[in-house]
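Undergrad: need a 3D model of the following:
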Amino acid sequence: MARYTGPRDKVSRRFGVELFGPSKSFARRPFPPGQHGVRAGRKKKSDYGVMLAEKQKLRFQYGVLEGQFRKYYEEASRRRGITGEILLQLLELRLDNVVYRLGFANTRSAARQLVSHGHVTVNGRKVNVASFSCSPGDVIAVASKAASQTLVTRYADLTQTVVVPDWMECDKDKFTGKISRVPTKEEIAPIVNEQLIVELYSR
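TA: The predicted structure follows:
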């Protein structure tokens, strides 16, 4: 399936937030790319433009395609509760994101690659679908084969300071983790106003 592989720093600069992790380029030039980037950053957006930008930021952050994102929204709108918060929870419980949150990879794209290459198991069974939806009680682990253990050990050196969220348990020595419960909005700490995304799809 096609996935965005273009310049990431430009996307982060366009939206004014580090969507793919810390970036030296963003730190040096925290304004939109292009010849008129500085002035473009001061230009006022329409209400629709603001809502669209929030949706795009969340989509790029989790590495989700447009069609996939709409399906997540439709699923969130069917469930009982606050649609925006449920949308965030659905995205946060994607297997690639869980692997990233556990510190088994230093970026979501690296976590996605770990999953798709068969280096991760869920409840003892290999799962190679990055969008697999995890649930409370699921045990996520790095496969026991040497190649998987070696690869994640390299990532572990880059994620030593990563704090595992309270809604998960993690044994970094054994490369295993468990989802204790569904995360709250405060624990997810979204970089967007999810209510604007709901309003966008409700138009």
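
Undergrad: going forward, measure contacts and count neighbours with C-alpha atoms only.
TA: Will do.

Undergrad: wait, what's in contact with the residue positioned nearest the centre of the chain?
TA: By CA atoms, centre = their mean, the chain has its centre lying nearest to Tyr62, at 3.1 Å. Residues in contact with Tyr62 (CA atoms under 8 Å, 6 or more residues apart in numbering) are 91, 97, 108.

Undergrad: ok, and the most crowded of these?
TA: Among the contacts of Tyr62, Asn97 has the most neighbours (other CA atoms under 10 Å), with 25 neighbours.

Undergrad: my guess is that one contacts Ser109, does it?
TA: No. Here Asn97 does not reach Ser109: they are 9.0 Å apart, not a contact under CA atoms under 8 Å.

Undergrad: please enumerate the strands of the protein.
TA: With strands called from DSSP state E, the chain shows them at 120-122, 125-126, 139-142, 168-171, 176-179.

Undergrad: nearest to Ala76, out of those?
TA: Ala76 lies closest to strand 176-179 among the strands of the chain, at 20.0 Å (CA to CA).

Undergrad: for Phe132, give me its contacts.
TA: So Phe132 contacts 94-96 (CA under 8 Å, 6+ apart).

Undergrad: one more, please, to line up against the first structure:
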Amino acid sequence: MSRYTGPRIKIIRRLGLLPGLTQKYSSRTNTPGQHGVDLSKASQQPLLRNDYTFRLFQRQKLRFHYGVTERQLISYYREAKRCQGSTGNLLLELLESRFDSTVFRLGFAPTIPAARQLINHGHFKINGKRVTIPSFLCQPGDKISIKENSKVKSQIQNFFNLIQERRNGILKRMEEIRCTDVKIFVLIPSHLTVDPLTLDAKVIGRVQRNDIPIFVNELKVVEYYSR
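TA: Just a heads-up that it's a prediction; the model follows:
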């Protein structure tokens, strides 16, 4: 199954918000299709369907958010299954550790497809070496930087500054209402750090489950592939 390149609004109307796919949202109040249902009921709809459909629904969320093919997702599942620990959490950790996902979470690109394009064109380095493979898995200790003579460095800096303003506003509001246990995708996750002036970033730890920016039942994804 190839990577999806079609309309993105149609996908988020059916699956819910997927910040890795698009930051846009739909103003329509029903799911796509001639017989679409009201979105307020759509969130409950999977619970009323058979369990297989619900598992498929969760798998689709991962595929579209991270922009991976079915073959890649199966490969990540098998890798997670071989490791010791919760297969579901390890699957999410592998997906979140991808280079394109890391660039997106740092605030260098608006979506994961945009981050993938920047990586393919060789605008980023890991530990001083240019890496053009979006599926490269970042490990704790890896240092990420923008290539010195990159023609889009100023564009990345401008977008990062916009994201940083949003982050500061969100953090300030969270402090005002004393809310510290809510994770928002625009905030930098706990396993990453970045210098706002030089845009030099570093992976300082492993991905934490509560830093994952989408609402997904990873256990149902594991059940789907283990059937």
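
Undergrad: related to what we said a few turns ago, can you tell me what the residue nearest to the centre of structure 1 aligns to in structure 2?
TA: In structure 2, the residue paired with Tyr62 of structure 1 is Tyr66, using TM-score structural alignment.

Undergrad: go on, Ile179 of structure 1?
TA: So, by TM-score structural alignment, Ile179 of structure 1 is matched to Val203.

Undergrad: run a quick neighbour tally on its match.
TA: For Val203 of structure 2, the tally of surrounding residues (other CA under 10 Å) stands at 20.

Undergrad: wait, doesn't it sit right on Leu192?
TA: Yes. Val203 of structure 2 lies in contact with Leu192 (CA under 8 Å); the separation is 4.8 Å.

Undergrad: quick check: buried residues in the top helix by length along structure 2?
TA: Longest helix of structure 2, by residue count under DSSP state H: helix 153-176. Neighbour counts using 16 or more other CA atoms under 10 Å place 153, 156-157, 160-161, 163-164, 167 of helix 153-176 of structure 2 among the buried residues.

Undergrad: coming back round to it: list the contacts of the match of Ile179 of structure 1.
TA: Val203 of structure 2 sits next to 138-143, 191-193 when contact means CA under 8 Å, 6+ apart.

Undergrad: return the members of the residues you listed classed as buried.
TA: The neighbour-count test (16+ other CA under 10 Å) marks 138-139, 142-143, 191-193 as buried among the contacts of Val203 of structure 2.

Undergrad: all helices of structure 2, in order?
TA: Assigned by DSSP H, the helices in structure 2 fall at 8-15, 39-42, 45-48, 51-66, 70-82, 87-96, 99-106, 112-120, 153-176, 218-225.

Undergrad: return the most buried member of those.
TA: Among the helices of structure 2, helix 99-106 has the highest mean neighbour count (mean count of other CA atoms under 10 Å), at a mean of 26.

Undergrad: any idea how far that helix is from the chain center?
TA: In terms of CA atoms, centre = their mean, to the nearest Å, the centre of helix 99-106 of structure 2 is found 8 Å from the chain centre.

Undergrad: that one corresponds to what range in structure 1?
TA: Per the alignment by TM-score structural alignment, helix 99-106 of structure 2 matches residues 95-102 in structure 1.

Undergrad: leaving out chain neighbours, which residue sits closest to Gly36 of structure 2?
TA: Once flanking residues are discounted, Gly36 of structure 2 sits nearest to Asn30: 5.6 Å by CA to CA, 6 or more residues apart in numbering.

Undergrad: was I right to think the one you found contacts Gly16?
TA: No. If you go by CA under 8 Å, Asn30 of structure 2 and Gly16 don't touch, sitting 11.6 Å apart.

Undergrad: count the neighbours of the alignment partner in structure 1 of Val216 of structure 2 for me.
TA: Mapped onto structure 1 by TM-score structural alignment, Val216 of structure 2 lines up with Val192. Val192 of structure 1 has 17 neighbours, counted by other CA under 10 Å.

Undergrad: got a list of what Val192 of structure 1 touches?
TA: Applying CA under 8 Å, 6+ apart, the residues contacting Val192 of structure 1 are 54-55, 57-58.
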